[in-house]
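Visitor: no sequence on this one, just coordinates:
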């Protein structure tokens, strides 16, 4: 069912998953101990209901299908795994190192998205 959707709708679904996941992680300060898949699901559902036009482009019978929900769950796993495994860029590492030296901090980060969060956090502290 998911495969039958237009590429634009699939891209929008992927974007809603990644955007809401990164926003959720930022809201918990990227603290693994605070992570709850149930809480993330609530955030994602609110995100796509309020911000995503793709939901209106999918026929109701597909939206209500358990097969579609299973396929979306698999897509979520893929997107989340990709986010968590994408290496920080050298530019991010360099910038964070400079900021941490200025601020005397020692934040750790494991992936590109977390590095973006840490970099913004450090820039905000400099203000």
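Guide: Structure's in. What do you need? In this text, all values refer to a predicted model and were calculated from it rather than measured experimentally.
Visitor: drop to CA atoms for contacts and neighbour counts, all remaining ones
Guide: Will do.
Visitor: please point out which parts of stretch 14-25 sit buried.
Guide: By neighbour count on 16 or more other CA atoms under 10 Å, the buried set for stretch 14-25 is 14, 16-18, 20-25.
Visitor: among those residues, which ones are in helices?
Guide: Taking DSSP state H, the ones among those that sit in helices are 14, 16-18, 20-25.
Visitor: A further structure is provided below for comparison with the first:
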């Protein structure tokens, strides 16, 4: 069912998952101990219901289908794995190291998205 959707709708779905996942992790301070898949899914659902036009482009019978829900669960897992496995850039590492040295902090980060969060956090502390 998911494969039948237009590429634009599939891109929008992926973007909504990525955006809401990163936003959810920021809301819990990227604290893995506080992570709850149920809370993330609720956050994603709220996000796409308020912000995503793709929902309206999918027929109701597909949206209600258990097969579609299973495909969406696999897509969510795929997007999350991609985010968590993307290495921080050299520029991010350089910036974070300089900020941490200046501020006397020692935050760790494991992926590009988390590095972006830490970089923003440090820049705000710098102000």
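Guide: That came through fine. None of the values given here were measured: they were computed from a predicted structure.
Visitor: mind checking the TM-score on these two?
Guide: The TM-score (TM-score structural alignment, normalised by the length of the first structure) is 0.99; 127 aligned residues with a CA RMSD of 0.3 Å.
Visitor: need the ones in helices among the buried residues of stretch 14-25 of the first structure in JSON lines with distance to residue 59 of the first structure, can you?
Guide: Rendered in JSON lines, the data for these read as follows (distance: CA to CA, whole Å):
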{"residue": "14", "distance to residue 59 of the first structure": "18"}
{"residue": "16", "distance to residue 59 of the first structure": "18"}
{"residue": "17", "distance to residue 59 of the first structure": "20"}
{"residue": "18", "distance to residue 59 of the first structure": "23"}
{"residue": "20", "distance to residue 59 of the first structure": "23"}
{"residue": "21", "distance to residue 59 of the first structure": "25"}
{"residue": "22", "distance to residue 59 of the first structure": "28"}
{"residue": "23", "distance to residue 59 of the first structure": "28"}
{"residue": "24", "distance to residue 59 of the first structure": "28"}
{"residue": "25", "distance to residue 59 of the first structure": "31"}
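Visitor: tell me how many other residues surround the spatially closest residue to residue 63 of the first structure that is not a sequence neighbour.
Guide: Spatially, and ignoring its direct neighbours in sequence, residue 63 of the first structure is nearest to residue 69 (7.6 Å; CA to CA, 6 or more residues apart in numbering). Each residue near residue 69 of the first structure was counted by other CA atoms under 10 Å, and the total is 15.
Visitor: against residue 46 of the first structure, how distant is residue 69 of the first structure?
Guide: When distances are taken as CA to CA, to the nearest Å, residue 69 of the first structure and residue 46 of the first structure turn out to be 16 Å apart.
Visitor: all helices for the second structure, in order.
Guide: The residue ranges that make up the helices of the second structure, judged by DSSP H, are 7-27, 37-51, 60-63, 66-85, 90-103, 112-126.
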